[in-house]
Structures are given as C-alpha cells and as structure tokens.
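Enquirer: Pasted the sequence and its predicted model underneath.
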Amino acid sequence: MSARVLLRTLSFLLLLAVLVWLFLRRPEDLVQLSDRLSDLPGSTWLMVFLLGLLSYVLRLLRWQVLLRVLGHRIPVTQQLPIYMAGFGLAMTPGKVGETIRTAYLAPLGVPYGDSLAAFVAERLVDLLVVGLLACLALPLVASHPIWVLSAWGFVLSAFLVARSRLLPAMAARMGTGKLGQTADEGTRALQRLLSGRPLFLGCLLGSLAWSVQASALLVVLSHLEHPVPVLSGLGSYALALLAGAASFIPGGLGVTEAAMLWLLERQGVDLLTAATAALVSRGVPLWTGVFTGLLALAALGVRSTQSDRPTQP
C-alpha cells in the first residue's frame, strides 16, 4: 500500500472513529448535530459560501501577482481554470497535488522552475500568515509567553531559510542536467518572490484571504447565538488549520475539525454548537474548492483532448 493511500485511509478512519464514538457514547448528540445543521438558515450557508469564494479570489489574485513578478502575464480567463484545478488535488499531504498547475502552465511559456517557485512561495506565505493568526489563539493552549514567542520564531525562521544561500547550494548539488537547471531557476525565482514588494503583496493578500475564510467561523457562531471574541475566533480557526497540516493527513480531515472543536470548547462553547460551527465553516470552503477543482480538471482535460485532435484536411 502506497503512503498516499495509507494517509487517505487513515483520514477517513479517523472521521469514522469520531462518528462511532458519538454514536456509542453520545448518540443523542449525533442526532442533535444533524438537526443543528439542518436548522441553520440558508443565509448562513450562503454567507459562508461567499466568504470562501472571496478567499479563493484573493488567492487567485496573489497567484497572478507572483507570476507577473516573474514576467509571466497570463489572462485571467486562462489562469482561472488552471489555478482552481490545483484544488481538485488539494487532498494530498502538504497540498503537493496543487503542483499539477505546472503541467498546464508550461505550454503557456511558464518554466517549471518558475511555477514551482510560485507554489513554494504560496505555501511559505500561507505558513507565515496562518501561523501569525494562530498566535492569537495560543493563550488558550499555552499559559507561558515563551510558547507564543517560540511559535513566532519557528514561522519566521522558515522565511530566513528560504531567503538564505542554503537553497541555491542544494540546487547546485543536483548537477547540470535538466533537473539541476530547473532547481537552479526555481531557487532564484523563489528568492525574488520572497523579497521586497512581492513578499509584502503576498502577505497582504494572504492575510486577507485567510482572515476572510476564518471569519466564516465567527458568522456561524453568531447565527447560533454563541459568539466568541473576534481575535480568538480567527486564531482558533488558524491554529486548527496548522494542527491539520501538521498531521500530514490529506486535507487535515478530522484533525482540523477536532482541534477547532476543542479550542471552541475552551472558550465556553458547548459541544453541539462547536461541532456545527467547525463542520460548516471548515467544510463549505474546503469542498467548494475540491469540487470546483475537479470540474476545472475535467474542463482542462477536454480542452487538451480537443487541441490534440488532428485537423481535417
């Protein structure tokens, strides 16, 4: 069994274990959870969907900015399906499946090194932004300030490593072949993206994107008449995302929701309300991206097939 299949199986087993636990230990909660979800007004679902959509728009804009910094100007009509296609494979450890974009960008004149550098820059910026947002919730789990400072230090150290001479040195060890050339181009492009104005714009758009998505949690809690402070709510969402990412389970399924539920309970939110808010605010944006990405992959596949057909004489 491959590692990917093993991780996918583990994620679904974890979700199944949670449902079994609820059924055996607190079956009434499972029934009430279903009722809570069905009782949510349509306006709540729509608001969460629109916030998730805005988050994707902001991330698409950031992707456009990164590619333009590297000298690639691709019309948004071409870029949109390519960018969204990556989310169709987002249920992979570290979201490495999103690198499928490189295959569709190469025919448009974007070297593999540049598109991979943009992907790595995205992930590092997300790590920084989500990490800083998560620090807002650290007082809920860490009583001593040293843990907060350690978290900030870890996030910032990732950027220092990316901007140091370590990556170019590693790329140089790959030789002079195609792989070495791609690695060298990629590291040079990455250092351009993680400096000055590109880094500032990336962090700004990333902060807006993840804050907008995290605010869906606040919206659901407000509609359930159990609001939490804005900063701790945003921080809880971000810290739960980091917990899911650290688990290396595809999409952080199960781990993210469980961490969010636990953090909300520490703020006085009852189990049913916390579970409802976690499932809706996390699930709607996630699966919107996955299903839209799968549709984009299908559309790109059809387009590629049609372009490969021989023309009639």
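Expert: All right, it came through fine. Residues are numbered from 1 along each chain as shown.

Enquirer: Only C-alpha atoms from now on, for both contacts and neighbour counts.
Expert: Fine.

Enquirer: mind listing what residue 172 touches?
Expert: Residue 172 makes contacts with 180, 184, as judged by C-alpha atoms under 8 Å, 6 or more residues apart in numbering.

Enquirer: again, only this time at 10 Å
Expert: By C-alpha atoms under 10 Å, 6 or more residues apart in numbering, the residues touching residue 172 are 180, 181, 183, 184, 187.

Enquirer: How much space separates the second one from residue 241?
Expert: It refers to residue 181. 34 Å (C-alpha to C-alpha, to the nearest Å).

Enquirer: What of the first one?
Expert: Applying C-alpha to C-alpha, the value for residue 180 to residue 241 is 34 Å.

Enquirer: Those two: who's more crowded?
Expert: Just comparing residue 180 and residue 241: by other C-alpha atoms under 10 Å the higher neighbour count belongs to residue 241, 24 against 16.

Enquirer: Show me what the helix or strand containing that one is packed up against.
Expert: Using DSSP states H and E, residue 241 sits in helix 230-247. For helix 230-247, the contact count by 3 or more C-alpha pairs under 10 Å, 6 or more residues apart in numbering; DSSP states H and E identifies helix 112-134, helix 196-223, helix 255-265, helix 271-308 as packing neighbours.

Enquirer: let's bring in a second one:
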Amino acid sequence: MKRALIVTAVLTVLAFAFVGIWVDINQIKSHLKDFPWALLPLIMVFGFCNDLIKFIRWQIYLKRLGISIPSWKSLNIFISGLSMSATPGKIGFLIKSQMLKNVSGKPFLATTSVIGAELYTDLIALSVISLAGLRFLESGKVIMLLLCVIPLAGLFPIVPRTAVTLFEHIPRVSHRASDLKKVIEDMFILFGPGTLLLALGVTLLAWTSEGVALHLIIQGMGFELGIVDATILFGLSTLIGVLSMLPGGLVVTDASLMGLLIRSSIPATPAALGAIMARLCTLWLSVIIGSLFLIVNRSFVYAQEREAKA
C-alpha cells in the first residue's frame, strides 16, 4: 500500500509538471486572479455529484444480489471506497468488498462482483461517451473506435468464458479460475437487460455531472464550452487514462484533457489550468472525502480482525 501511495504521489507531481510545461506562469496568475472563485463550491458539488449519483447504481447492484444493509452504512462504505480512486485499475475498490463482508456477513467473493460490475459499467459508459468524441481527434480515430467498441464484447457470455479458460491454463493464477468464474456469473446477474440499462443511465448522468464541472471551470476563465462537449471531452480523456492502467490515469488523462481542450479552441494556458482544476475538483476531491470517511469508518474494515482477537 505504501509503495502504491508513493507511485501515485510521484505520478501526480509528474502530471502537474507535464501540464505546467505548456503554460505561461504570468497568464496563469492572471487567469487565477480573474477567476470567479464564488463558482468553486458549485464546481466541487458537481464534481462530487458524479460519485453520489453512482451510489444509486451501487444500491441497485446490492439489491439485485440480495445484499441488505442499512442505507447509511452502505453510503459510508461507498464513499470510504473513493479513497482508493487513484489506485491502478481502481483495484483498491475491493476494500468495499471487505467492508461489506464485515457489515453484512456475506463472503468477500460474493460482493466482489458488485465492484467488477461498477467498473465495467463505467467502462461501457465512457466508451459510449467517447464514441461521440472521436471528432475531436486529429488522428488514431480507427484505433480509438476499436478501443470504444471492444469493452462491449464483454457482454457476450463467450468472451468472459474464454477468459476463465485462459486463466485455467496459466500456472500462477489457475487456482483462482473458479473464483473468477463465480464473480463473472454474479456479474451477469447484474447485467440483465433492465438492470444494465438502468445502471448505464445512472452512470451516464453521473459522468454528465463532471462535464458540468468542467463547463463551469472553462466558463469561469472566459471561454465557451457546452455541457455536452465538456462531458464528451472529460469522458474521452478519462477513458484514455483508464486504458493506460496508470493510477487514476495520472499524466495520461491530464495531458489528454488539456490536448482536447486545445482542440476545442481553448488557448494552451487556460486549457492546462482547466485540466488541473477539473481533476482537483473530481478525482482528488473524491480521494480526500473518501479518505476522511475511511478514517471515520475504519471499524468496518477491521471489525472481523478485532472479533477474531477477542
């Protein structure tokens, strides 16, 4: 965990440094001075609403799997998990499975499918959003189109079954093949047409909330970027970051968002500053709030350990 935090910290510095290369310090001072800071609370609200809206999806998935816990505990677990938003592939979200296990008594493996379904639904939503953003790319449209379409293949049972078969033939992970099969089977319970469409609708609404945050940031700098375009740009850059498998998409998402903003006729300095502010008011705001909740709710993580010692 300590190593992961160090890597994340280093990549964060590199992300800001990389973006900073393209900016004029004097112009940054000017934009910061002229920025209507009264907008910041609203920007942060929309930035964090992305996660709050996804809590609805979380509840839908829990109910579908028959996992019943008090809503306030469920919310605390969900928000605590946001502390792991910057981990590679968001693998740290599995802490929510541990917390669910301690609170509900359900086996760890039985709740892992909820985490997998969350991440996969996000990937599908980002792919859908990104398809509309191909027009912003100068090159590589065919490759990006394939990257947007490939995630949808996972909805066909033959694809995950093939993945399980491959796992069975890899010595180091073959003993986990049965666990993977169980998780995938549970995920397909969550991906019934009605549940999937409802979850996807909620997810698209959640990502639109981040688009509103970016829209307000760019507007505050004196430039125009519609909510739809802002959502598409943020979604496309996030997908590129997800595919990089770097913690939180650091460096890749930041640079991609800046580049896409420039392609949208936003000058380099406000584009870079806008990208940094957008990431601070979304990803890092979630990590900070999630960390505070995790500290308060640490008993959900260690409850079983304390009971065993007792």
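Expert: Done, it's in. Worth saying up front: this structure is predicted, and the values here are computed from it rather than measured.

Enquirer: Need the TM-score between these chains.
Expert: Once superposed, chain against chain, the TM-score is 0.84 (TM-score structural alignment, normalised by the length of the second structure); 303 aligned residues with a C-alpha RMSD of 3.2 Å.

Enquirer: Residue 104 of the first structure: which of the helices and strands packed on helix 230-247 of the first structure is closest?
Expert: Closest approach to residue 104 of the first structure among these is made by helix 271-308 (8.4 Å; C-alpha to C-alpha).

Enquirer: Burial check on the one in the first structure that sits across from residue 136 of the second structure in the alignment, number of neighbours?
Expert: By TM-score structural alignment, residue 136 of the second structure lines up with residue 140 in the first structure. Applying other C-alpha under 10 Å, we find 15 residues neighbouring residue 140 of the first structure.

Enquirer: gap between residue 140 of the first structure and residue 218 of the first structure?
Expert: Distance of residue 140 of the first structure to residue 218 of the first structure, given as C-alpha to C-alpha: 17 Å.

Enquirer: Please pick the buried ones from the contacts of residue 172 of the first structure.
Expert: 180, 183, 184, 187 (16 or more other C-alpha atoms under 10 Å).

Enquirer: In TSV, list these along with secondary structure and distance to residue 80 of the first structure.
Expert: Shown next, in TSV, are those (DSSP: H, G, I helix; E, B strand; the rest coil; distance: C-alpha to C-alpha, whole Å):
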residue	secondary structure	distance to residue 80 of the first structure
180	helix	30
183	helix	26
184	helix	28
187	helix	25
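
Enquirer: Quick check: the farthest pair among the residues you listed?
Expert: Largest separation among these by C-alpha to C-alpha: 180 and 187, giving 10.6 Å.

Enquirer: where do the contact lists of these two overlap?
Expert: Applying C-alpha under 10 Å, 6+ apart, one finds that residue 180 of the first structure and residue 187 are jointly contacted by 170, 171, 172.

Enquirer: average offset between whichever helix or strand the second one is part of and the second structure?
Expert: Following DSSP H and E, the helix or strand that holds residue 171 of the first structure is helix 166-172. On superposition with the second structure, the average gap between helix 166-172 of the first structure and its aligned counterparts reaches 5.6 Å (mean C-alpha distance after the TM-score superposition for the first structure).

Enquirer: buried residues in that helix?
Expert: 167, 168, 171.

Enquirer: What range does stretch 261-276 of the first structure cover in the second structure?
Expert: Counting by TM-score structural alignment, stretch 261-276 of the first structure falls onto residues 258-273 of the second structure.

Enquirer: Can you list the buried residues in that stretch?
Expert: For stretch 258-273 of the second structure, by 16+ other C-alpha under 10 Å, it's 258-262, 264, 266, 268-273.

Enquirer: Check stretch 140-150 of the first structure too.
Expert: Neighbour counts using 16+ other C-alpha under 10 Å place residue 148 of stretch 140-150 of the first structure among the buried residues.

Enquirer: Touching that stretch from outside, list them.
Expert: With contacts defined as C-alpha under 10 Å, 6+ apart, stretch 140-150 of the first structure is touched by 132, 134-139, 152-153, 156, 232, 235-236, 263-264, 266-267.

Enquirer: hmm, which of those residues are the buried ones?
Expert: Buried by 16+ other C-alpha under 10 Å: 132, 134-138, 152, 156, 232, 235-236, 263-264, 267, out of the contacts of stretch 140-150 of the first structure.

Enquirer: Out of these, which is nearest to residue 10 of the first structure?
Expert: Residue 10 of the first structure lies nearest to residue 263 out of those, by C-alpha to C-alpha, at 22.9 Å.

Enquirer: Surely that closest one touches residue 237?
Expert: Yes. With contacts counted by C-alpha atoms under 10 Å, residue 263 of the first structure reaches residue 237, the gap being 8.8 Å.

Enquirer: what residues do the two have in common as contacts?
Expert: Counting by C-alpha under 10 Å, 6+ apart, the shared contacts of residue 263 of the first structure and residue 237 are 137, 257.

Enquirer: Out of the buried ones among the contacts of residue 172 of the first structure, which comes closest to residue 114 of the first structure?
Expert: Nearest to residue 114 of the first structure among those, counting by C-alpha to C-alpha, is residue 187 at 8.7 Å.

Enquirer: Just tell me what that closest one corresponds to in the second structure.
Expert: When the second structure is aligned by TM-score structural alignment, the residue opposite residue 187 of the first structure is residue 184.

Enquirer: neighbours of the equivalent of residue 205 of the first structure over in the second structure, just the number please.
Expert: Alignment note (TM-score structural alignment): residue 205 of the first structure maps to residue 202 of the second structure. Around residue 202 of the second structure there are 20 other residues, counting by other C-alpha under 10 Å.
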